[in-house]
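>>> Structure for this input, please:
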Amino acid sequence: MNLQFKNFPIFILSLALSLSLISCSEKKEKVAQNQTKEEVVEEKSDEKIILFFGNSLTAGYGIEQDLAFPGLVQARLDSLGENYKVINGGLSGETTAGGVGRIDWFLEDEPDIFVLELGGNDGLRGIQLSETKKNLLTIIDKVQTKYPDTKIILAGMQIPPNMGPEYSQEFQSIYPEVAKEKDVTLIPFLLQNVGGIKELNLPDGIHPTEEGHKLVFENVWEYLKEEI
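Predicted coordinates:
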């Protein structure tokens, strides 16, 4: 019994030292966790946003969204180590009027780059061209007014001559006119080397296949990379 009590102070000292080391270890772990959380928050705060705002072409109708051209943009940015988040604001069937109605909701987060792809459905429905132009200008105005530093890219569109050659030509001219008036970057024709090519489009002849979207991505990237 005496021997046990004789060693008791040493036992207490060892126990206290062990508890102290455990406590220090836990504190260091908590500090490390907090630092990691702070780094993640800081990284997210530095993350830039690219908003693609459009119709079914942007949404990737008929294919997986990651394989549509906005998803391919995200993949390219990730491969380059660029800290960007791509938001796909595409909605199938969307017109420029519909875009005016929902743009404010998408502007809750400030986009560093805004890519506007609308008007194709207007043309296919024969909507008055002055209305389409007015709506495109309104959408761009909303972005520029709220975020003057946001870079804007307008995707030009063309339509088949179903509505008559005069209507088709005037429709095509809307995009360079709007781009010039608002001083934004213009992609002359989003579907360059894709539109009208059977094997690059779904059976409806309007929406690109996965291979078609790869070419659309290249059309977009040519202009987008200059704004990154």
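
>>> Only C-alpha atoms from now on, for both contacts and neighbour counts.
Fine.

>>> Do a quick rundown of the helices in this protein.
Remark: helices assigned in the chain by DSSP state H are 2-6, 8-46, 56-59, 69-79, 96-106, 120-125, 129-146, 165-182, 210-224.

>>> Going by neighbour count, which residues of the fourth one are buried?
Within helix 69-79, the residues that count as buried by 16 or more other C-alpha atoms under 10 Å are 69, 70, 71, 72, 73, 74, 77.

>>> To compare against the first, here's the next sequence to fold:
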Amino acid sequence: MAQPAKSAPATSAAAPTHTVLVMGDSLSAGYGMAASQGWVALTADRMARQKPGWRVVNASISGETSAGGATRIAAELKRTRPAVVVIALGANDGLRGLPLEQTRGNLDRMIRAAKGAKARVLLVGMRMPPNLGKAYTDGFSANYVALAKAHGVALLPFLLEPIALDRNAYQADNLHPTAAAQPRLRDHVWKALAPLLR
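Got it, this is the predicted structure:
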């Protein structure tokens, strides 16, 4: 019985002290693959090697909208007490054609909540297909730029940028990236995330 008591302090001493909280949808939840294959898990693996003392909590849910994220973020901030929050939501809003002002308002609430918890924020944007109309697609992308500027937070304009034109990088639904494409997404996000890990 004495053995666990001796090893417990060493374990806690080696435990990460800073948390990155990822609030996303299926693109961040690793839809259609093992959780360990997704870009968030791959980022956690890299972080363990390159940024000891940091960990990742993936609170992403497939099908999540910005409204869902805005509803959940307070509890997640309380539960994880993150130093950095990655907000990667809005894609499902766009695919459903939800009002741009609604999405922007929800993302605004999430950014304010994260900053209120003293966390640094990385806002990860999305783009919509042209069939939704130029006014909507342009406004959708502009939401992320405007929010990042208004709040002074880091912005990655388009999560899928490295694979946007590569049909082979997507699963059969043509919406979700394959497991093979995940390292490219990890590398893309890492460029914006790494400077926040301080």
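
>>> Please state their TM-score.
Overlay of the two chains. TM-score (TM-score structural alignment, normalised by the length of structure 2): 0.93; 196 aligned residues with a C-alpha RMSD of 1.6 Å.

>>> one step back: who wins for proximity to residue 190 of structure 1 among the helices of structure 1?
Taking C-alpha to C-alpha, helix 210-224 is the member of the helices of structure 1 nearest to residue 190 of structure 1, at 6.4 Å.

>>> now for the closest one, which elements pack on it?
Helix 210-224 of structure 1 sits against helix 69-79, strand 185-187, with contacts defined as 3 or more C-alpha pairs under 8 Å, 6 or more residues apart in numbering; DSSP states H and E.

>>> Output those in CSV, with distance to residue 3 of structure 1 appended to each entry.
Shown next, in CSV, are these (distance: least, C-alpha to C-alpha, whole Å):
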stretch, distance to residue 3 of structure 1
helix 69-79, 68
strand 185-187, 88
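
>>> Quick one: map residue 181 of structure 2 onto structure 1.
Aligned counterpart of residue 181 of structure 2 in structure 1: residue 212 (TM-score structural alignment).

>>> Then residue 73 of structure 2?
Alignment note: residue 73 of structure 2 maps to residue 103 in structure 1; criterion TM-score structural alignment.

>>> and what of residue 33 of structure 2?
Counting by TM-score structural alignment, residue 33 of structure 2 corresponds to residue 63 in structure 1.

>>> What is the neighbour count of its match?
When neighbours are defined as other C-alpha atoms under 10 Å, residue 63 of structure 1 has 15 of them.

>>> cool, residue 203 of structure 1 as well?
Neighbours around residue 203 of structure 1, by other C-alpha under 10 Å: 11.

>>> Check residue 9 of structure 2 too.
11.

>>> Aligned counterpart of it in structure 1, please.
Under the alignment (TM-score structural alignment), residue 9 of structure 2 maps onto residue 38.

>>> just the helices of structure 1: most buried one?
Compared across the helices of structure 1, helix 56-59 shows the largest average neighbour count, a mean of 24 (mean count of other C-alpha atoms under 10 Å).

>>> That one vs structure 2, average distance?
For helix 56-59 of structure 1, the mean deviation from structure 2 after alignment is 0.4 Å (mean C-alpha distance after the TM-score superposition for structure 1).

>>> for that helix, packing partners?
strand 84-90.

>>> ok, average deviation of the strand it packs on from structure 2?
Strand 84-90 of structure 1 versus its aligned partner: 1.2 Å mean (mean C-alpha distance after the TM-score superposition for structure 1).

>>> Pull up the aligned stretch in structure 2 for that strand.
Counting by TM-score structural alignment, strand 84-90 of structure 1 falls onto residues 54-60 of structure 2.

>>> Would you mind listing the outside residues contacting that stretch?
By C-alpha atoms under 8 Å, 6 or more residues apart in numbering, the residues outside stretch 54-60 of structure 2 that reach it are 16-26, 28-29, 40-41, 43-44, 47-48, 76, 80, 197.
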